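Asks: the amino acid sequence is not available; the structure is as follows:
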């Protein structure tokens, strides 16, 4: 029985979330193309492995041959020097979009980040139309990716869902993550909705589970039908109420970006 896609590309397949998604997305495609600059091990049934540096334009053009849709998780996923971020996240994302356009790819799910809006405060409640406020060079690179995807949709019709991932780990590691946590099952569901909704245009979807507290209004992505099933409430007992308030200069508890917003430009000379 034929699957929805003939060739579905996952970039960043050797990364943390790439490893989580590798088996989960197999039901969606006859061939899942796994790509990363790092080693991904041996190909399993239904997989094709292509080691590729996203900064290599010719290699990315070849990578996109016959690919109908992309889950773009490639690039650097933490703060780094601007030079490194530029190659992996800015040039690499441009190469991917240009190749997708020329090779006839129909849709990209862009793994964006909550760090595109990390300098909003914990007391703010925002939606997809709120201006970006990146908290790091990494966040800046994800803002670039969102703008680039908007340009390619307006100019060429290449559709994108920008998934602003909160904190996708087995469980929250601190009180902030009780708000930003995205379970692996809900991540999978967000990707499923983003891939299979008939028309998405250019959509920004905040990637969080159904947590008790929320900073993000997903109403402008309602057409995707994403309904998270999990909640961080199950982990609340790990962070009991104390009545002790954080210091006024504890920026990790002031800004939504948490530690990213608190660190500052440590990678600058």
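Replies: Thanks, I have it. Owing to the predicted nature of the structure, the values given are computational and were not obtained by experimental measurement.

Asks: when you work out contacts or count neighbours from here on, use the C-alpha atoms and nothing else.
Replies: Fine.

Asks: show me the strands in the protein, by range?
Replies: 5-11, 29-36, 47-51, 69-72, 107-113, 159-165, 202-207 (DSSP state E).

Asks: what's the single longest helix in the chain?
Replies: If you go by DSSP state H, the chain has its longest helix at helix 137-156.

Asks: hmm, who's touching that one?
Replies: Helix 137-156 is contacted by residues 76-82, 85-86, 89-90, 93-94, 97, 101, 110, 112-118, 132, 134, 158-160, 162, 201-202 when judged by C-alpha atoms under 8 Å, 6 or more residues apart in numbering.

Asks: okay, one more to line up with it:
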């Protein structure tokens, strides 16, 4: 690509992936509402509130790919989720429609299906079962992306990220973990595919205990290589497993399934 836009560049996942983006595009345009530091020679820094339609329209101009990590990534007040995850995503898709349909990787979430039990194995045909307002916002995002594909031909990969971090932080993440390397290789496959469409893809490494079936997306050529199992002994030594009736043991969404909804002020 000539210019790749990465939103959410100041977030945890954005910071982790930032240096890796240079191999995907000549220029990487980084965006967030928060400070992102200084730009490297191949980078452009653009502070942007996704809820500002005019700003997002300018942000997308000149980009031929979008890695959309921006928005609220945890359970929060509906007003915050509304601006960043619903209105912000609509603004992004409208801007993409106006600027030639650059391919989009939309960071959806496992919290779209968080109320499935951990003894259930599902594929993308399973109905959504969001575990909070954050999960609901990602269900909206997937539906919005699908509509823009069906109506306007906007290609998007809807990546239901499990737990993308350096290593799993608890026993649930032995099933949901996706390594940075595996995410990076997924990004490459999504943007190089001759035809993408609008697939839902589980963002998970090749873990022994994974719950999700990605066989429908095999045409993309993505083959995750890492396995969270190598961290099991370390986790066993560092912490006790949660009890059998704890949300972390029962639900695929873990604690999100029991967290209260944040009240508005």
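Replies: Thanks, I have the structure now. All figures in this text were calculated on a predicted structure; none of them were measured in a lab.

Asks: TM-score of the superposed pair?
Replies: TM-score for the superposed chains, counting by TM-score structural alignment, normalised by the length of structure 2: 0.95, backed by 264 aligned residues with a C-alpha RMSD of 1.7 Å.

Asks: equivalent range in structure 1 for stretch 125-136 of structure 2?
Replies: Across structure 1, the stretch matching stretch 125-136 of structure 2 (TM-score structural alignment) is residues 129-140.

Asks: report the buried residues of the matching stretch.
Replies: Counting neighbours by 16 or more other C-alpha atoms under 10 Å, one finds that the buried residues in stretch 129-140 of structure 1 are 132, 133, 134, 135, 136, 137, 138, 139, 140.

Asks: what about the longest helix of structure 1, how far off from structure 2?
Replies: Compared with structure 2 after fitting, helix 137-156 of structure 1 has a mean deviation of 0.5 Å; criterion: mean C-alpha distance after the TM-score superposition for structure 1.

Asks: got the angle for that helix vs strand 159-165?
Replies: Inter-element angle recorded for helix 137-156 of structure 1 and strand 159-165: 160 degrees (by axes from the mean of the first three to the mean of the last three C-alpha atoms, to 10 degrees).

Asks: so how far is helix 137-156 of structure 1 from its chain's centroid?
Replies: In terms of C-alpha atoms, centre = their mean, to the nearest Å, the centre of helix 137-156 of structure 1 is found 12 Å from the chain centre.

Asks: could I get the buried residues of stretch 129-140 of structure 1 as CSV with distance to residue 238 of structure 1?
Replies: Converted to CSV, the buried residues of stretch 129-140 of structure 1 look like this (distance: C-alpha to C-alpha, whole Å):
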residue, distance to residue 238 of structure 1
132, 32
133, 30
134, 29
135, 27
136, 29
137, 31
138, 29
139, 29
140, 32
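
Asks: just those residues now: which is nearest residue 45 of structure 1?
Replies: Among the buried residues of stretch 129-140 of structure 1, residue 138 lies closest to residue 45 of structure 1 (C-alpha to C-alpha), at 34.3 Å.

Asks: please report how far that closest one lies from residue 118 of structure 1.
Replies: 11 Å (C-alpha to C-alpha, to the nearest Å).

Asks: and if you look at residue 30 of structure 1?
Replies: According to C-alpha to C-alpha, residue 30 of structure 1 stands 38 Å off from residue 118 of structure 1.

Asks: so between those two, which is more surrounded?
Replies: Taking other C-alpha atoms under 10 Å, residue 30 of structure 1 and residue 118 do not tie; residue 118 has more neighbours (22 against 18).

Asks: quick one: contacts for the more buried one?
Replies: Residue 118 of structure 1 makes contact with 133, 134, 135, 139, 255, 256, 257, 258, 260, 261, according to C-alpha under 8 Å, 6+ apart.

Asks: which position in structure 2 aligns with the fifth one?
Replies: Going back to what we said before, that points to residue 255 of structure 1. Aligning on TM-score structural alignment places residue 255 of structure 1 opposite residue 251 in structure 2.

Asks: in CSV, list the contacts of residue 118 of structure 1 along with distance to residue 57 of structure 1.
Replies: CSV is the format used below for these (distance: C-alpha to C-alpha, whole Å):
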residue, distance to residue 57 of structure 1
133, 29
134, 27
135, 28
139, 23
255, 36
256, 35
257, 32
258, 34
260, 30
261, 32
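
Asks: what's the closest of these to residue 172 of structure 1?
Replies: Closest approach to residue 172 of structure 1 among the contacts of residue 118 of structure 1 (C-alpha to C-alpha): residue 258, at 13.1 Å.
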